[in-house]
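[1] what shape does this take:
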Amino acid sequence: MSSGIGLVLSIAKDALAAQQYGIYVTSHNIANVNTPGYSKQTAVFEAKKPAPFGGVLLGRGVDTTEIVRASDQIIENRVMQQKSSLYCYKEMENYMLAMEGLFNETSDTSLSTMLGEFWNLWHDISNDPSGTAERIALYEHSLLISQQFKSVDSDLLQLNTDLTNAVKAGVGRVNEITAAIANLNNEIAGLEIDASANDLRDQRNVLASELAEYIDMKIFEQSNGAFTIVSAKGVVLVNGNDGYDIELDGSSVKWQGSGGNKVDITNNISNGKLGGWLDMRDEIVAKYKQDLTELASEFIWAVNKQHSQGVGLTTFSSATGTYSASAPGAVVTTFASGLDYYDKISGGTFEVWVYDSTDTLANGGGTTVTVTGVTTLNDIATAITALDPDISASVNADGKLAITTTNNHTFAFSDDTSNVLAALGINTFFRGSTAGGMGVNDVIGSDKDYIAAARIDSDATSSGYGTFAAGDNTNALAIVDLQYTSVSISEWSYDRINGNTEGTSTATIEEYYHSLVGSLGIKGSSISRSRAFNEVMVNELNTMRESISSVSLDEEMTQLMQYQHAYAAAAKLISVSDEMLHTLLGVK
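    Coordinates of the predicted model:
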């Protein structure tokens, strides 16, 4: 009889212990109800193997076999993968908003507004070619439009720098996370010899989830519970208790192997914050910065080409080009010459008009300089010097064509079919050839009379041959017409993976700019839609995860009451057994 009472006491003791485990686990769940990434845990009970007693098999109570966490790693991985896409588009959306703000199309200082005003001011000059106020207004506005081009270009360059700095910080955080995951792998593998390290697994998943915010990756679980994490280009970020760093080398992201070898993975990072930053820097910002420069370059060229055909209110006593030839002995139509606009020069001629101190043609008429497919800058200087004893040309130390006169002689130009004057920066309106290097020719800054609104009469049969009038607006009207003239402008497509492609757009200057800004808006809207879609997907997957892993206080309180009642019942068993034992001992 006493052995039977002992069995009851043993069962009661195990029952008390089991319910205590249950209460411990429930308490742990309640305590972590607001802990990010925590997965609900449950104590698993199992009936003990029965034992023979008095000819029958009697149960021996309960064992607590394990404490399991409610988690589905497949769903966890899907959440991480979707988060990687979401954070890619989130970062891109943020930078797109900043980028759209740089162009500021709703402002009076937008390039669109300023381009329109530029043509209007040339129209004002065409109405009053000798007007001082009109010339000053055009000059001042041209300074502003040059500054606006430079400002947007500088802001885009700064955005590029900011993105590189963001990548650098992101790379550092990735390395911190992978090192922490490797340490947790080591702890988990050591602890799970006898039991499941549930809380450490949750901590590791939280870190892995944050890692997915930075870089696209895949997770593989080893037999010992450790994670192997593989990222772009198949490089291993974590393998067991080993973490592998990535680094920013210049503008490239490189993976460092255990042997010290480095692998460039820049163009293989497609998602996460790093992917978004790299896409913004190397594709979107780079494209629009280049397109802006193409626009500025063509705008400068179109105005300069026409301006170089005209004449201001006064002729030149000296002139120096604004563009340098790094190799004055090279053919001007070739890249080797070093001229910014070498590709715009073609075979042709231009007229040089030399005037004496009384503004009379010194040589009876315009003198032609010929440019061919073998002409060098030195050749052009020699040809100009040969035109008249009182004019000479040379190439200065900066590689620029410099023209001077003696005996109070002056000179002017007309009828350039070779485009060489504009390519050399002689008698031009703007200087520079890029958005960042654009400015107004210093010659015009020093004297607004050099704004070339007129044209020299080059008709040899005309009574005004070789002259120009203060009221002549021929060249000003030609520049106004540029507003409606379609030109061929390069338009770029940047792709980190497949490379960059140069296309061509045929449009007016303003049409090209409107297309540029319009495409920027379309790109921004597309990114916002992708962000919204991925946000919905992440929320849905998180809902699935929460339905499996989250702690419900209602459920836990119900479970707690069940454990409490079971504990009380087990305690009652001990009390009853004690009474039975006392009764047995009282029998005489």
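
[2] from now on I want contacts and neighbour counts done on CA atoms only, so please keep to that.
    Noted.

[3] continuing past whatever helix or strand Val230 lives in, what's the next helix or strand?
    Assessed by DSSP states H and E, Val230 sits inside strand 227-231. Per DSSP H and E, the first helix or strand lying C-terminal to strand 227-231 is strand 236-239.

[4] ok, and what's touching that following strand?
    For strand 236-239, contacts defined as C-alpha atoms under 8 Å, 6 or more residues apart in numbering pick out 178-179, 181-182, 226-231, 243-245.

[5] what distance separates the longest helix seen in the chain from the centre of its chain?
    When the chain is parsed with DSSP state H, its longest helix is helix 132-191. Between the centre of helix 132-191 and the centre of its chain there are 7 Å (C-alpha atoms, centre = their mean, to the nearest Å).

[6] same check on stretch 224-236?
    On C-alpha atoms, centre = their mean, the centre of stretch 224-236 falls 27 Å from that of its chain.

[7] do a quick rundown of the helices in the stretch 201-350 of the chain.
    For the stretch 201-350 of the chain, the helices defined by DSSP state H, counting those that start in this stretch occupy 272-279, 286-307.

[8] in JSON lines, list those along with distance to Asp72 and mean neighbour count.
    Output for these, formatted as JSON lines (distance: least, C-alpha to C-alpha, whole Å; neighbours: other C-alpha atoms under 10 Å):
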{"stretch": "helix 272-279", "distance to Asp72": "22", "mean neighbour count": "28"}
{"stretch": "helix 286-307", "distance to Asp72": "42", "mean neighbour count": "22"}
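
[9] I'd like those laid out as a markdown table, including distance to Phe118.
    Shown next, in a markdown table, are the helices of the stretch 201-350 of the chain (distance: least, C-alpha to C-alpha, whole Å):
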| stretch | distance to Phe118 |
| --- | --- |
| helix 272-279 | 35 |
| helix 286-307 | 11 |
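
[10] quick one more, to check against the first:
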Amino acid sequence: MSGLFGTLNIGKSGLFSNQKVINTISHNIANANTEGYSRQRAELQTTRPYSNPSLNSSAEAGQVGTGVQVSQITRIRDTFLDYQVREELGIDGWYSGRDKFLTEIEGVFNEPSETGLSSLISKFFSSWQELSKQSETSNARTVVAEQSQALTNELNHTYNKLESIKENAQDLIKQTVFEANKILDQITQLNQEIIQVSVAKNNPNDLMDRRDLLLDQLSSKFGITIDKKIFNGINVSTKKDADANTPEGINLIQDINPDDVARLGYVSNIEPVLDASGKPTGNYNIEYYKNGDITNDANRVVVKDVALSKEEFMELDQCRVVWTDKEGKLLKSDGKSQDPTAGTPPTYPSATSIVKFTPSSGEFKGYMSVQEDVDKYIDQLNKLAKSIAYSVNAVHGQTADATKDDCLFFVNKDKATAAGEAEITAGNISINKDIIKDVMLIKTGKDGGGESDGTRALAIAQLMDKLMEVQKIKEDTDRKSFINDLCGNANFGDATKVIGTINGKTSGMKVNNYFKDVVDALGVQTQQAKRMVKNQFVLLQSFEEARASVSGVSLDEEMANLVQFQHSYQANSKIIATVDELLDVVINGLKR
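    Next comes the predicted model:
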């Protein structure tokens, strides 16, 4: 179209296009403080021109422009910066989770301090030293009993607090499972909406911003891999953990088959199966909740008689998360799902039928690794308790064999008999009730050695400086194997001739030094976690600032653009007004 009407159409296109640009600028300003919002830009391009008609087209070169149009509204986003931010969010979530609980564990041990375990161990042996000097008095014996009870109470308390920390970590895992599944469901829905809008040749900018924000939140919980597909769709899968023997790339979001994806289930209970005599069979009943949703009992699933080794049980207990399909059926190692409630009775033959969730980073890895640390510290605390109980009981009972004792000093308070030492741990170690009732039962010297004989009390006091292989104690280690194999057994023979004691081993360590090594290792771990959290904060902040400089809204820039396109809008309005005057001359002026 040429002439005044063509010019009028060009002015109209400029008016409408600038109006769309101003609308986009207004949208940017309105969302300047919206989390996850990416700055949008209206792309202007010329409309299709036409050639002037003439008898000889080659004689008149060029084409006549027809105006301007908004080709698309795009969002300004750097995918590489998104990748970097999500990588660092995963590492930050990992060490933030560790720092949270390792700091709490440090508070439980409370070392070094006047009231910590290290101080109580020293006071315990010092009380025996004083008793060796005043063996005939009941006061010194009472001090030994009280110091011993203070030590066992602190061991019990520390053990119970560590168990409580582990339960808290499991509660956080349960909540994170629920949150992660909700985020995955939201991303799935947004992914389908984005694809539908893109198929219609529109840019779903705001929907993609919401999806990217959810992906950021998901990456802070565990490592993910994102694959871009056509029509702005994405596939999301898990990132492979180099130390885990799990299938690589479990699908969480799919653009083509959105329902053929995996979800997380929370293992709420792992109960051992007992035989007719009440002994563990080595199998376990595993209870988990679909999507981690424990509010509805319909989501509860019990997998019966799963054969687990000790290592497999520990891994599942520390992990507490299993892979399921979208319906809540357990995934197997081949990626296929199987209904654990199928069959009569419903059973799973082995742990290989259950795929544990082993994240490469994120909050999940932090919480799971802390549980592993807590189990390690509980085990070390049990070794400490066993070493003290076995060594003191051996000297106090004058034998390396617990079956021949007439009066144990330390006992397992959970056993039916007060004199039971079997399965003693930091959680159940206690003073023999008979000794608490009558402190004169504490043996201080050789049998028949007289009231002033303190040789036995001195031998017990000297245990503090004996080198014992505490680190080699196992769950099934009894007193006899501990004394004979780990302490360098000396003479536990005739009590009337010599007080039985231990020689010690050069490969061992003192009891107090062993505990200090445990505390030192905890301190190093905690400092590492704090250092990583601090470093990640700085690094993540720099990446987020770089992303904000690209995708963030600058009010100064938007206001400058607003003024620019306001003038452009007014200029196009002036063109239309001018053409209107010219048309008035052509149409109405010809009447005169």
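
[11] care to give me the TM-score?
    The TM-score (TM-score structural alignment, normalised by the length of the first structure) is 0.75; 458 aligned residues with a C-alpha RMSD of 2.0 Å.

[12] circling back to that earlier point, and Met438 of the first structure, which of the helices of the stretch 201-350 of the first structure is closest to it?
    helix 286-307 (7.7 Å; C-alpha to C-alpha).

[13] which strands and helices sit next to that closest one?
    helix 132-191, helix 420-424, strand 430-431, helix 474-481, strand 487-493, helix 509-549 (3 or more C-alpha pairs under 8 Å, 6 or more residues apart in numbering; DSSP states H and E).

[14] among the ones you listed, which comes closest to Ser27 of the first structure?
    If you check each of these against Ser27 of the first structure by C-alpha to C-alpha, helix 509-549 wins as the nearest, at 15.9 Å.

[15] helices or strands up against whichever helix or strand comes after the closest one?
    Sequence order places helix 553-585 as the next helix or strand after helix 509-549 of the first structure, per DSSP H and E. With contacts taken as 3+ C-alpha pairs under 8 Å, 6+ apart, helix 553-585 of the first structure sits against helix 2-31.

[16] please identify the buried residues of the helix it packs on?
    Neighbour-count burial for helix 2-31 of the first structure, counted by 16 or more other C-alpha atoms under 10 Å, picks out 5, 7-23, 25-26, 29-30.

[17] just to revisit the earlier point, farthest pair in the contacts of strand 236-239 of the first structure?
    So, the contacts of strand 236-239 of the first structure by C-alpha to C-alpha: farthest apart are Ala226 and Asp245, at 18.2 Å.

[18] before we move on, the earlier item: corresponding residues in the second structure for the longest helix of the first structure?
    Using TM-score structural alignment, helix 132-191 of the first structure corresponds to residues 138-197 of the second structure.

[19] please apply the same query to stretch 537-547 of the first structure.
    Using TM-score structural alignment, stretch 537-547 of the first structure pairs with 539-549 in the second structure.

[20] roughly how far is that stretch from the heart of the chain?
    24 Å.

[21] how much does that stretch stray from the first structure?
    Its matched residues in the first structure lie on average 1.4 Å from stretch 539-549 of the second structure after superposition (mean C-alpha distance after the TM-score superposition for the first structure).

[22] Ala226 and Asp245 of the first structure: who's more crowded?
    Ala226 (25 against 20; other C-alpha atoms under 10 Å).

[23] that one reaches Gly190, doesn't it?
    No - the pair Ala226 of the first structure / Gly190 is not scored as a contact, 9.9 Å apart, by C-alpha atoms under 8 Å.

[24] what angle separates the host helix or strand of Ser505 of the first structure from helix 509-549?
    If you go by DSSP H and E, Ser505 of the first structure is part of strand 501-507. If you take axes from the mean of the first three to the mean of the last three C-alpha atoms, to 10 degrees, strand 501-507 of the first structure sits at 130 degrees to helix 509-549.

[25] counting contacts, what elements does strand 501-507 of the first structure pack onto?
    Strand 501-507 of the first structure packs on strand 487-493, going by 3+ C-alpha pairs under 8 Å, 6+ apart.

[26] got the buried residues for the strand it packs on?
    Taking 16+ other C-alpha under 10 Å as the criterion, strand 487-493 of the first structure shows Val487, Ile489, Ser490, Glu491, Trp492, Ser493 as buried.

[27] what's the first one aligned with over in the second structure?
    In the second structure, the residue paired with Val487 of the first structure is Met468, using TM-score structural alignment.

[28] how close does that match get to Lys386 of the second structure?
    Per C-alpha to C-alpha, to the nearest Å, Met468 of the second structure is found 12 Å from Lys386 of the second structure.

[29] swap in Val301 of the second structure?
    39 Å.

[30] ok, Gly282 of the second structure next?
    25 Å.

[31] now do Gly397 of the second structure
    15 Å.

[32] please render the buried residues of strand 487-493 of the first structure as CSV that adds distance to Ala476 of the first structure to the earlier fields.
    Supplementary listing: these in CSV, determined by distance: C-alpha to C-alpha, whole Å:
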residue, distance to Ala476 of the first structure
Val487, 19
Ile489, 23
Ser490, 27
Glu491, 29
Trp492, 32
Ser493, 36
